[in-house]
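*Asks:* here are the coordinates; sequence isn't available:
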């Protein structure tokens, strides 16, 4: 046996570098993934979101009420985006997820402050994600001491000695701030993405590597027929996974399920179809199972970080929220959490269902176009 040769090592080394340059997709992903991770974790992740959309219902026109509204506007935690006209409108805004907070200033607020008669304002927080509201709720403790500091003068100055009013916080949908109520329903979208996209792309790419796809391409089967036949078994797999996850969520974690209706079923069906179509699309691009796996994780990583699963969605900068809106997991998580925790009906989630429908149509069309080019 001859000794170690630096020449032979150099020859193998040069061969490997040439192989890397030939496999440009793998090489690009190796360089892009660390950069994407640094950008996402460095800029997009924020566990204490600020400037949260807030609706306010002012039931009296008074200087005190205007001072509270002004104090909320100057706060870095609240953005007063809606001036509600009724309690029902305020409730709809919170349930639909359009606002994170709903603040009510009652009609007898000024009279109670002047008399020292336990004046209160009501703050309703959408606590489906407790992390998203904790910082803002904590900031409310300083509101009574600051909001009316310029109004309570003269004979009313004594009211400033102690809190002139009380902030009553009502954490809706998750009053005990149980993290599992937010995480476990969100896991449904992440698990379906990881299994369906990955399994489909690997399965289709494996057939291409083994040559069985060539036999299929020689038959008069239409691309849409191939897609339906190949993906139908995985639809059943996705439905079984969904049932198992929901049963575990209810029995082990006591996740409340507020009479989920047809909106949840439609959202699950659209998300499963979209994930499978994406896996099919990846298989038409990838040349090997390794590339299929890399491309799948290239999709799954942003889905976990930018969808609102791990970190509050509204805590991310605007550019990250725009990217998150393009990810189907974002819309699916809103459908699942809205149906299970808020009892949302079909009209409440039409925007998310429309986004999922658009994703299915676009990805299916791209997959069919790529498959036809493979046939040619």
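*Replies:* Looks like it came in fine. Keep in mind the model is a prediction, meaning the values are calculated, not measured.

*Asks:* contacts, neighbours, all on C-alpha from now
*Replies:* OK.

*Asks:* mind checking how far residue 40 is from residue 304?
*Replies:* Per C-alpha to C-alpha, to the nearest Å, residue 40 is found 11 Å from residue 304.

*Asks:* quick one, which of the two is more surrounded?
*Replies:* residue 304 (21 against 17; other C-alpha atoms under 10 Å).

*Asks:* okay, and the more buried one sits in which element?
*Replies:* Using DSSP states H and E, residue 304 sits within helix 289-306.

*Asks:* what does the helix or strand just after that helix rub up against?
*Replies:* Note on helix 289-306: by DSSP H and E, the next helix or strand toward the C-terminus is helix 318-325. Residues outside helix 318-325 that contact it (C-alpha atoms under 8 Å, 6 or more residues apart in numbering) are 44, 302-303, 306-307, 313-314, 330-331.

*Asks:* comparison target, given below:
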């Protein structure tokens, strides 16, 4: 007993640090965090998916000098010279003729709706005027709401097209072509980047905030322990979803109004279309994003995972919607992905209404696409939440 008492530490004496104690404790925490990371599949997926996604998108999908842009042609006469000009335009690799129209109204409607970015008009009597030496003009109208997409193609018109048509000239000085090309940059003739970016920021900011608001809704209930009370109430999944979404519709509407007001007053962005139609379609876009965020909240287990899922959705929305890079310059597979994103359709809507003065008839495709995406997201959310109720 005496020996044991002699070996015991005296009261108040410092406890002797075990050998390699710091390293052992640090190693234990390291192992614990690795196990937790392994169990958190969403976080582990983000570690792999996000860098791979960025590499693939920037490497394959992003193109700052877009080519093969959709173009309509109004060919008022079918002549050899007219066909040679169209072929020369295609040979520049900037233009891809996807539509042939038969009237100026149809020509303008395609540009207003955004279904084409360029329109080429070859007037009646063009070849005869060339042979007479009258130097007629070809009109190339461009949708310049996106200056990056239109700028390179317009700058190539003067030299590339006329050089390609050297063999079609009817004599004369090579430096003085027998016709001229008149480029008309519509909707944004000054090629101001802020007229393109500021309306796009409306959709970008709404996407980020609306996703986060509702992505946290169900997981917040679970983490706070109030989900049990909610499940015990005589309430249907649809009523729960609408009750959580509708308050944020007003929040999103306030955000959109604030951004648009600043854009018009401070940055001089015009509002050429109907404000009521813009408000209606903006509400549809807000509701669609809220429904997608609510769907995420029914798929994940905690608020951290909800934030991670929102960011994984937000990244391709920014890159593939046409906000940062021209949509028409992306490969076909990237455009298909972009068509599944609400931001892609809303960017077309807000830019078309503000800069072009487009009507609902011009934008019916994008409006129907937003409505379809909203209904799909709500169906998935209600189905997932019904399982929770059961």
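*Replies:* Ah, there it is. Just so we're clear, the structure is a prediction, and the values are computed from it rather than from any experiment.

*Asks:* what does the superposition give as a TM-score?
*Replies:* Remark: TM-score between the superposed chains equals 0.95 [TM-score structural alignment, normalised by the length of the first structure]; 373 aligned residues with a C-alpha RMSD of 1.6 Å.

*Asks:* what residues in the second structure pair up with stretch 272-292 of the first structure?
*Replies:* Matched against the second structure by TM-score structural alignment, stretch 272-292 of the first structure falls on residues 286-306.

*Asks:* picking up where we left off before, so how far does the helix holding residue 304 of the first structure sit from its counterpart in the second structure?
*Replies:* Comparison of helix 289-306 of the first structure with the second structure after fitting gives an average deviation of 0.6 Å (mean C-alpha distance after the TM-score superposition for the first structure).

*Asks:* what do you get for stretch 362-375 of the first structure?
*Replies:* Mean for stretch 362-375 of the first structure is 0.8 Å (mean C-alpha distance after the TM-score superposition for the first structure).

*Asks:* pull up the aligned stretch in the second structure for that stretch.
*Replies:* Against the second structure, stretch 362-375 of the first structure falls on residues 376-389 (TM-score structural alignment).

*Asks:* can you pull the buried residues of the matching stretch?
*Replies:* 377-378, 380-382, 384-385 (16 or more other C-alpha atoms under 10 Å).

*Asks:* with stretch 136-153 of the first structure instead?
*Replies:* 136-137, 140, 143-144, 147-148, 152.

*Asks:* tell me the contacts of residue 245 of the second structure?
*Replies:* Residue 245 of the second structure touches 214, 287, 290-291, 294, counting by C-alpha under 8 Å, 6+ apart.

*Asks:* any chance of those residues in TSV, plus secondary structure?
*Replies:* Shown next, in TSV, are the contacts of residue 245 of the second structure (DSSP: H, G, I helix; E, B strand; the rest coil):
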residue	secondary structure
214	helix
287	helix
290	helix
291	helix
294	helix
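
*Asks:* any chance of CSV for these, columns distance to residue 264 of the second structure and neighbour count?
*Replies:* Putting these into CSV (distance: C-alpha to C-alpha, whole Å; neighbours: other C-alpha atoms under 10 Å) gives the following:
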residue, distance to residue 264 of the second structure, neighbour count
214, 29, 26
287, 24, 25
290, 26, 31
291, 29, 30
294, 32, 31
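
*Asks:* what is the nearest of those residues to residue 112 of the second structure?
*Replies:* residue 287 (25.4 Å; C-alpha to C-alpha).

*Asks:* which two among the contacts of helix 318-325 of the first structure are spaced furthest apart?
*Replies:* 44 and 331 (18.2 Å).
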